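*Asks:* just coords:
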């Protein structure tokens, strides 16, 4: 069963939404400190422990300044669903309500925003065997299978589905095959949301495209300079190469392969849980191949485009272009 809707609070939940690198986190942290609020991450990749640099997770110092929810909930490789996120969010919001603390929810996972504010449909879970079968299919094969089992969800002009996202397509296929009913029909029968429309306000942060593209490139390069490759090498050592190679966050898989190649050149067995700190350091400090960095930048830009497409379908959000507007102009309507 879905969590019960929360009672109204003195100040509505503020959603700060937008594509990666637009400036959501910095603004949310600034506002949380200004208003004594807690922060709920709406980033499906920040739930994984140890995946910090590459997901843009708040630093330990930032987490000490402001209470955070939605981060460090499971290990890489563990299953974490939107329903799991809603259960965590319900407990986090309830705690904040008891403390009289307002909440800012910030991030770029549109499905989390939609589930919190529209409810989560109770379609059946995907069996592991079917999930593995669908995970092995390329994108075009998934689209073709969706056209066979649920044509309404496969039509680009009418489908609410992100048809560039293989995980979302696989979910729609699974629901149709298991239940004999379209995912869209399940969604129409969705229970009441955790945060109804009268209890939140929202803003979509935007930037001019050249500005956003440059910020994405700078962000990726900054992450690499901050030790992202070292983070990935350590995660591979802890969880194994397959788990990190298949990790859904952008960049982790390609960096895992890059670190394995770096270890090969150094004649170091990798991954190996018995690897010494000295050997791991040698692997981690090898430069990342420039083509890997450039591909991560390209993939991140494509992801940002998909995020914008999703959020622009949400009619309830206000839009602010940070390339043209002062950051804090909209504070008045949250006070």
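*Replies:* Received the coordinates, thanks. Just so it is clear, the structure is predicted and the values come from calculations on it, not from any experiment.
*Asks:* all contacts plus neighbour counts: C-alpha atoms, from now on.
*Replies:* Will do.
*Asks:* what about residue 62, how many neighbours?
*Replies:* Per other C-alpha atoms under 10 Å, the neighbour tally for residue 62 reads 12.
*Asks:* how many residues are close by the closest residue to it other than its chain neighbours?
*Replies:* Spatial nearest neighbour of residue 62, chain neighbours left out: residue 29 (7.9 Å); criterion: C-alpha to C-alpha, 6 or more residues apart in numbering. Neighbours of residue 29 under the rule other C-alpha under 10 Å: 22.
*Asks:* A further structure is provided below for comparison with the first:
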């Protein structure tokens, strides 16, 4: 951020297992802050363990917002998160607290700092019809249908990307307009470019991957399999975001007898490592305003952020 402008928020991003939560907790303690979730999986109340949500002890140390406030049956969107985040920011400011937004979901931070396209709500019956056609006819047939209705969107999508193909088709059917067109119109950002400090924690890859593997093993030890079993018992649409949280699909396959627990864990660890790699790429290209720091430099960055928050308070 530019010098001379008051800090109205601090943004802490980074790949999964990079140490974001500890940094946010310490900053909130030092700067009278409130921690606001910017992770698309930690919004779901059904998934505390498998998404590494803050512990109950951590949540009692400083105020936390937008965690576990959405049911897994809800297809929660970035637009819905922006609306909730706007309320959380207003509440924090009204209480004289520093908003600290933390997470790994790049689209949420992009919406926060650059705005977001607004697609009208899709009628539930239309969404269910598209999902039924996807299951009945397969992703190739749905992509062929999209190519007729919205060739520009179809051309940009991977032929195997079930979720985005279904999303693009339901938008063109519901609105008569391409999803690409909606992306050009939208909400303004919640934060102006000079009103925040933003950091991206960037551990060395080998170190990060080792932490990811160890953390998944710890999740299993803490009861992640039981948590996923309770979720699976609800019989929800497998295309819902909560059903695709890292580790959930593989553990469900284990519960069905399709994989051993070790095979499921191997898949989950690999999926999470691949996601972390995509996070590095996305933030580097989409959010250049974030300062990249190594975890060992985070304490120094935190001290500067806390000082800046006090100076602007």
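*Replies:* Happy to help now that I have it. Remember, predicted model here, so these are calculated numbers, not experimental data.
*Asks:* re the thing from before, what's the distance between the residue nearest to residue 62 of the first structure and residue 258 of the first structure?
*Replies:* Counting by C-alpha to C-alpha, to the nearest Å, the gap between residue 29 of the first structure and residue 258 of the first structure amounts to 33 Å.
*Asks:* likewise for residue 328 of the first structure?
*Replies:* 41 Å.
*Asks:* so for those two, which sits in the more crowded spot?
*Replies:* A side-by-side neighbour count of residue 328 of the first structure and residue 258, using other C-alpha under 10 Å, places residue 258 first with 21 against 12.
*Asks:* count of neighbours near the alignment partner in the first structure of residue 289 of the second structure?
*Replies:* By TM-score structural alignment, residue 289 of the second structure lines up with residue 316 in the first structure. Residues within reach of residue 316 of the first structure, counting by other C-alpha under 10 Å, total 13.
*Asks:* contacting residues around the biggest strand by length in the first structure?
*Replies:* Longest strand in the first structure, counting residues (DSSP state E): strand 200-206. If you take C-alpha atoms under 8 Å, 6 or more residues apart in numbering as the criterion, strand 200-206 of the first structure is touched by 12-19, 22-24, 311, 316-323, 334.
*Asks:* quick revisit: who are the packing partners of the helix or strand in which the residue nearest to residue 62 of the first structure is found?
*Replies:* In this structure, residue 29 of the first structure sits in helix 24-35 according to DSSP states H and E. In terms of contacts (3 or more C-alpha pairs under 8 Å, 6 or more residues apart in numbering; DSSP states H and E), helix 24-35 of the first structure is packed against strand 13-17, strand 38-41, strand 103-107.
*Asks:* now the angle between strand 200-206 and the very next helix or strand once past the longest strand of the first structure, please.
*Replies:* Going down the chain from strand 200-206 of the first structure, the next helix or strand is helix 209-225, by DSSP H and E. Helix 209-225 of the first structure runs at 90 degrees relative to strand 200-206, counting by axes from the mean of the first three to the mean of the last three C-alpha atoms, to 10 degrees.
*Asks:* list the buried residues of whichever helix or strand comes after helix 209-225 of the first structure.
*Replies:* Using DSSP H and E, the helix or strand that follows helix 209-225 of the first structure in sequence is helix 228-239. For helix 228-239 of the first structure, the neighbour count (16 or more other C-alpha atoms under 10 Å) marks 228-238 as buried.
*Asks:* run the chain-centre distance for the next helix or strand after helix 228-239 of the first structure.
*Replies:* Later in the chain than helix 228-239 of the first structure, the nearest helix or strand by DSSP H and E is helix 241-245. The chain centroid and the centroid of helix 241-245 of the first structure are separated by 18 Å, computed with C-alpha atoms, centre = their mean, to the nearest Å.
*Asks:* what's the distance between the residue mapped onto residue 100 of the first structure from the second structure and residue 32 of the second structure?
*Replies:* Using TM-score structural alignment as the criterion, residue 100 of the first structure maps onto residue 96 of the second structure. Per C-alpha to C-alpha, residue 96 of the second structure is found 8 Å from residue 32 of the second structure.
*Asks:* just residue 49 of the second structure next, same as before
*Replies:* Taking C-alpha to C-alpha, one finds residue 49 of the second structure at 27 Å from residue 32 of the second structure.
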